[in-house]
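J.: Need a 3D model of the sequence below.
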Amino acid sequence: MTNPSPPLAQRPLATVLTFAALIVCVAMGIRHTFGLFLTPMSMEHQWSREVFSFALALQNLLWGATQPFAGWLADRYGARRVLWSASVLYALGLLGMAYAATGTGLAATAGLMIGAAQSGCTYSVVFAAMGKLVPDAKRGWAMGVVAAAGSFGQFLMIPVASGLIGGMGWFGTLLVFAASALLIIPLGGALTKGLVAGASGHGQTAREALGEAMREKSFVLLIAGYFVCGFQVVFIGVHFPTYLIDKGMGAEVGMTALALIGLFNVFGSYSAGHLGNRLPKRHVLAGIYAARSVVISLFLWAPLSPVSVYLFSAVMGLLWLSTVPLTNAIVAQVFGVRYLGMLSGLVFFSHQVGSFLGVWLGGKLFDATGAYDTVWGICILLGVLSALIHLPIDERSLETRRLATAH
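T.: Predicted coordinates:
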């Protein structure tokens, strides 16, 4: 049986959103710059494109694999300890990435260490804390605000990273980012101030909550649909700048494209959270995935130019992480917030399996065919399938369904 949500901690909503947004802004902002390191690091170390792609693919896979565990730790022991540990691991991973001289070293640092760190300082853990701090009626909107902050982090950090790489090189830039990752420690402490660690010992256990969720068709559909989000956004985020360079465009076009994606995703994520409070979230999600396929198809069909790149980036930015608040809000709405970190983490694992395949296949199929055409086609097909998958999701809480059945 699903437990009722715990009493909300008495914190001003603006304060909660500010610190949650800053944590996600730092964590996701750094993460979205990694595509800019592909070309300079590969050239200096004489790596094939697949070496860097595999390390980032491994990062995304481990991020997802450890996310349910990080979410469970946040549910059980409190988000503060998880955020602090993740901050330190993130900094060490970035430092190790700077000194990595082999593909194995890159995989161990940029892949394993940073991947594990991201599971403890991004959406699932932050949303787990927010679930105990934000009223039900405002939860979808609040998650949209924080997701928008992650997008603003991308918009802010892309030009910063590009400027730092141009001025001090990729090595020095990674050292700056390692120091920046430690900002999550004071921000995490401020977010969780006054929040009681752990869930009540009464009622449903984590194992029971997990079993209940896995028997629920809508939860399985969310897992399947979120796979597509990961595949699409990480393929584009990592390989798009290099794709444009291959087409004869300057590196500044790719940098501007990623910055535009981040800027417009601020509006997209906020709007998605707002729409999710007014319309069925499953319908908004289906529309987002269908629109992605249309936008990618039009971009590939139209003549390539800086203008077409910037238009594509702006529209894709509106659709970029707009799935995040909606997907997490459905999980909270159906199952409650007691085990939100764990259950959202499990859904996110599917997202990261898709991310692994998107970034790795991008490099693998490019090396095999000399082009990205096949992966673009996969992105289009998966978007259509995901739109269809979300339509039958039931957003009613399990308790509401039980009451309806009883009557």
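J.: drop to CA atoms for contacts and neighbour counts, all remaining ones
T.: Noted.
J.: Can you classify Ser200 as helix, strand or coil?
T.: Under DSSP: H, G, I helix; E, B strand; the rest coil, Ser200 falls in the coil class.
J.: er, Leu133 actually
T.: Three-state call for Leu133 (three-state DSSP): coil.
J.: Contact partners for it?
T.: Leu8, Ala9, Gln10, Arg11, Leu13, Val16 (CA atoms under 8 Å, 6 or more residues apart in numbering).
J.: Can you tell me the closest non-neighbouring residue to the fourth one?
T.: What that stands for is Arg11. Distance criterion CA to CA, 6 or more residues apart in numbering; nearest residue to Arg11, sequence neighbours excluded, is Leu133 at 6.8 Å.
J.: just the second one next, same as before
T.: Closest residue to Ala9 apart from its sequence neighbours, by CA to CA, 6+ apart: Leu133 at 5.3 Å.
J.: Tell me the spacing between that neighbour and Ala190.
T.: Distance, Leu133 to Ala190, using CA to CA, to the nearest Å: 13 Å.
J.: and the residue nearest to Ala9, how far is that from Ala209?
T.: To Ala209, Leu133 is 21 Å away according to CA to CA.
J.: I'd like to know which elements the helix of greatest length in the chain is packed against.
T.: For the chain, the helix that runs over the most residues, judged by DSSP state H, is helix 136-181. Contacts defined by 3 or more CA pairs under 8 Å, 6 or more residues apart in numbering; DSSP states H and E place helix 136-181 against helix 13-31, helix 79-99, helix 123-131, helix 251-276, helix 323-335.
J.: helices or strands up against the third one?
T.: Just to be clear, that refers to helix 123-131. helix 13-31, helix 49-77, helix 79-99, helix 136-181, helix 340-369.
J.: same thing with the longest one?
T.: For helix 251-276, the elements it packs on are helix 136-181, helix 217-246, helix 281-301, helix 306-319, helix 323-335, judged by 3+ CA pairs under 8 Å, 6+ apart.
J.: List the contacts of Met41.
T.: For Met41, the contact set (CA under 8 Å, 6+ apart) comprises Trp47, Trp170.
J.: wait, Ser271
T.: Taking CA under 8 Å, 6+ apart as the test, what Ser271 contacts is Gly144, Ser322.
J.: quick one: it from Leu319, how far?
T.: In terms of CA to CA, Ser271 sits 10 Å off from Leu319.
J.: Same question for Phe235.
T.: Per CA to CA, Phe235 is found 15 Å from Leu319.
J.: How about residues contacting stretch 299-319?
T.: 253, 256-258, 260-269, 288-289, 291-292, 295-296.
J.: gap between that stretch and the chain center?
T.: Distance of stretch 299-319 from the chain centroid (CA atoms, centre = their mean, to the nearest Å) equals 22 Å.
J.: what's the answer for stretch 273-284, then?
T.: With CA atoms, centre = their mean as the basis, stretch 273-284 stands 19 Å off its chain's centre.
J.: Second input sequence below; structure requested for side-by-side comparison:
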Amino acid sequence: MRASHPPPSAHAPARLSMVQVLLCGALIVTLSMGIRHGFGLWLAPITMERGWTRQTFAFAMAVQNLSWGLAGPIAGMLADRYGAFRVLMGGSLLYAGGLVLMSQATTGPAFIASTGLLIGMAQSGTTYAVVYGVIGRQIDPMKRSWAMGVAAAAGSFGQFLMVPVENWLIGHLGWQQALVLLGCAALVIIPLAWGLREPQQAGGPTRPQQSIGAALREAMGYRSFQLLMAGYFVCGFQVVFIGVHMPSYLKDHGMAPEVATTALALIGLFNVIGTYAAGSLGQRMAKRHILSAIYLARSVVIVAFLAAPLTPTSVYLFAAVMGVLWLSTVPPTNAVVAQIFGVQYLSMLGGFVFLSHQVGSFLGVWLGGLLYDRTGSYDIVWGIAVALGVFAALVNLPVRETAIARPMAQPA
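T.: Model (predicted):
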């Protein structure tokens, strides 16, 4: 006898169009991530005109990473509770204001407050965690990992596209006017966010199945969530260390500055391929195996890069392969979180995982400079990056991807 089910419209909320969610979400991530990827281009003109040391600029960038990470869970919590549109709109306004104030800051503390705190908070409300929450709730689970890969690939394309655009703006308009123009571009996130306004559930709002506190206690006490956070810490350490310190590493070995610029562009370009591929593979194979393979491959690639003779060709090859592995951890990690805990608090839980990533980012960029100043080389930090990659490959293997067992809710 065939079981009868009520029509979906009686219980399930209407969903946004998948094309609409992916288009608006991808464009938001492209703008937000693309703007921040080019911040290194402002280091020389700002420090020279203001008479600051590079440490002032670098510390503001480090504060930005921590601010982004610390504000991420809060932005995710607000998005889960009040809707992504409001958070994206607030993040867009903060982004625009932070960029304008960055152009006008004449003291170190003012620069740190605008570039570090304000823009860091803005990024927490305009990037992956908030957009992935909408994707998780609005796109069918059978296509969720693929859709997250599309959004991550958009952010990677933003890195490839926006860096030369920002370089052109600085050269033709000056660094201050370029920042103001980017602030105006950040406001475009607001109309795009309108396309991510989620419909109310049919029949009116319903009582949440789980409180925020219960969701946090459940996730923080769950072994697989802890392992995912540990892996994401490694991801942040590796990519930010390489992204920030590789140009100096190449310069120390006699490479022309154009080699580093081309290498960073190649990382952004090949990251489009890697993130999309990781999201697509996540629909067909265990995501923990994908993550383990990515982290292990990073260690192998770093070892091969350090062992081979250093030439422009070897640098470009390293950048291309590392680009494929760069942010390809993002779609499977977030898809596993959704798979285990559901999508009700996906933005908040994704924010906590990303906080771990940003702590790793802070340590990667800080230790790179500290150990270089003390030893005169990056050898120790390269070794740490390799060891951490092996560690992350191992800790992701025991992750359980099945939905967490919860007591049955009482019927209304």
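J.: Any idea what the TM-score comes out to?
T.: Scored against TM-score structural alignment, normalised by the length of the first structure, the superposed chains reach a TM-score of 0.92; 397 aligned residues with a CA RMSD of 2.1 Å.
J.: picking up where we left off before, apply the buried test to the contacts of Leu133 of the first structure and list what passes.
T.: Buried members of those, counted by 16 or more other CA atoms under 10 Å: Ala9, Val16.
J.: The residue nearest to Arg11 of the first structure corresponds to which position in the second structure?
T.: In the second structure, the residue matched to Leu133 of the first structure (TM-score structural alignment) is Gln138.
J.: For Arg197 of the second structure, see how far away that match is.
T.: Distance of Gln138 of the second structure to Arg197 of the second structure, given as CA to CA: 10 Å.
J.: With His245 of the second structure instead?
T.: Distance, His245 of the second structure to Arg197 of the second structure, using CA to CA: 40 Å.
J.: got it, and Gly97 of the second structure?
T.: Look at Gly97 of the second structure and Arg197 of the second structure: by CA to CA, they are 23 Å apart.
J.: neighbour count winner among those two?
T.: Comparing Gly97 of the second structure with Arg197 by other CA atoms under 10 Å, the one with more neighbours is Gly97, at 20 against 15.
J.: Tell me the counterpart of the more buried one in the first structure.
T.: Gly97 of the second structure maps onto Leu92 in the first structure, by TM-score structural alignment.
J.: ends of stretch 96-112 of the second structure, how far apart?
T.: Taking CA to CA as the measure, stretch 96-112 of the second structure stretches 16 Å from start to finish.
J.: Just give me how far it sits from the chain centre.
T.: Relative to its chain's centre, stretch 96-112 of the second structure lies at 23 Å (CA atoms, centre = their mean).
J.: buried ones in that stretch?
T.: Across stretch 96-112 of the second structure, burial judged by 16+ other CA under 10 Å covers Ala96, Gly97, Gly98, Leu99, Val100, Leu101, Met102, Ser103, Ala105, Phe111, Ile112.
J.: Would you agree the fifth one is in contact with Ala185?
T.: No - between Val100 of the second structure and Ala185 there is no contact, the gap being 11.5 Å when judged by CA atoms under 8 Å.
J.: Looking at the alignment, what corresponds to Met255 of the second structure in the first structure?
T.: Taking TM-score structural alignment, Met255 of the second structure has Met249 as its aligned residue in the first structure.
J.: Count residues in the vicinity of its match, would you?
T.: 16.
J.: I'd like the distance between it and Thr242 of the first structure.
T.: Distance of Met249 of the first structure to Thr242 of the first structure, computed by CA to CA: 9 Å.
J.: do the same with Gly153 of the first structure
T.: Taking CA to CA as the measure, Gly153 of the first structure falls 21 Å from Thr242 of the first structure.
J.: ditto for Val146 of the first structure
T.: Plainly put, Val146 of the first structure is 29 Å away from Thr242 of the first structure if you go by CA to CA.
J.: Looking only at neighbour counts, state which of the two leads.
T.: More neighbours surround Val146 than the other of Val146 of the first structure and Thr242, with 31 against 20 (other CA under 10 Å).
J.: Who are the contact partners of the counterpart of that one in the second structure?
T.: When the second structure is aligned by TM-score structural alignment, Val146 of the first structure is paired with Ala151. Ala151 of the second structure sits next to Leu22, Gly25, Ala26, Val29, Tyr128 when contact means CA under 8 Å, 6+ apart.
J.: Among those residues, which one lies nearest to Leu394 of the second structure?
T.: In terms of CA to CA, no member of the contacts of Ala151 of the second structure lies closer to Leu394 of the second structure than Tyr128, at 25.3 Å.
J.: doesn't Val29 make contact with that closest one?
T.: Yes - applying CA under 8 Å, one finds Tyr128 of the second structure in contact with Val29, separated by 6.9 Å.
J.: shared neighbours, the two?
T.: Both Tyr128 of the second structure and Val29 are in contact with Ala151, Ala152, where contact means CA under 8 Å, 6+ apart.
J.: more neighbours, the two?
T.: Higher neighbour count among Tyr128 of the second structure and Val29: Tyr128, with 29 against 25, using other CA under 10 Å.
J.: Distance of whichever residue in the first structure pairs up with the more buried one relative to Val145 of the first structure?
T.: The alignment partner of Tyr128 of the second structure in the first structure, by TM-score structural alignment, is Tyr123. Tyr123 of the first structure is 12 Å from Val145 of the first structure, where distance means CA to CA.
J.: likewise Val134 of the first structure?
T.: In terms of CA to CA, Val134 of the first structure sits 12 Å off from Val145 of the first structure.
J.: and what of Gly262 of the first structure?
T.: From Gly262 of the first structure over to Val145 of the first structure the distance is 14 Å, taken as CA to CA.
J.: related to what we said a few turns ago, the match of Leu133 of the first structure and Met148 of the second structure: what is the separation?
T.: Distance of Gln138 of the second structure to Met148 of the second structure, computed by CA to CA: 12 Å.
J.: Can you give me every residue that contacts the residue nearest to Gly150 of the first structure when sequence neighbours are not counted?
T.: Once flanking residues are discounted, Gly150 of the first structure sits nearest to Cys25: 4.3 Å by CA to CA, 6+ apart. Residues in contact with Cys25 of the first structure (CA under 8 Å, 6+ apart) are Ala149, Gly150, Ser151, Phe152, Gly153, Gln154.
J.: let's see it at 10 Å
T.: Cys25 of the first structure is in contact with 19, 31, 122, 146-157, 184, counting by CA atoms under 10 Å, 6 or more residues apart in numbering.
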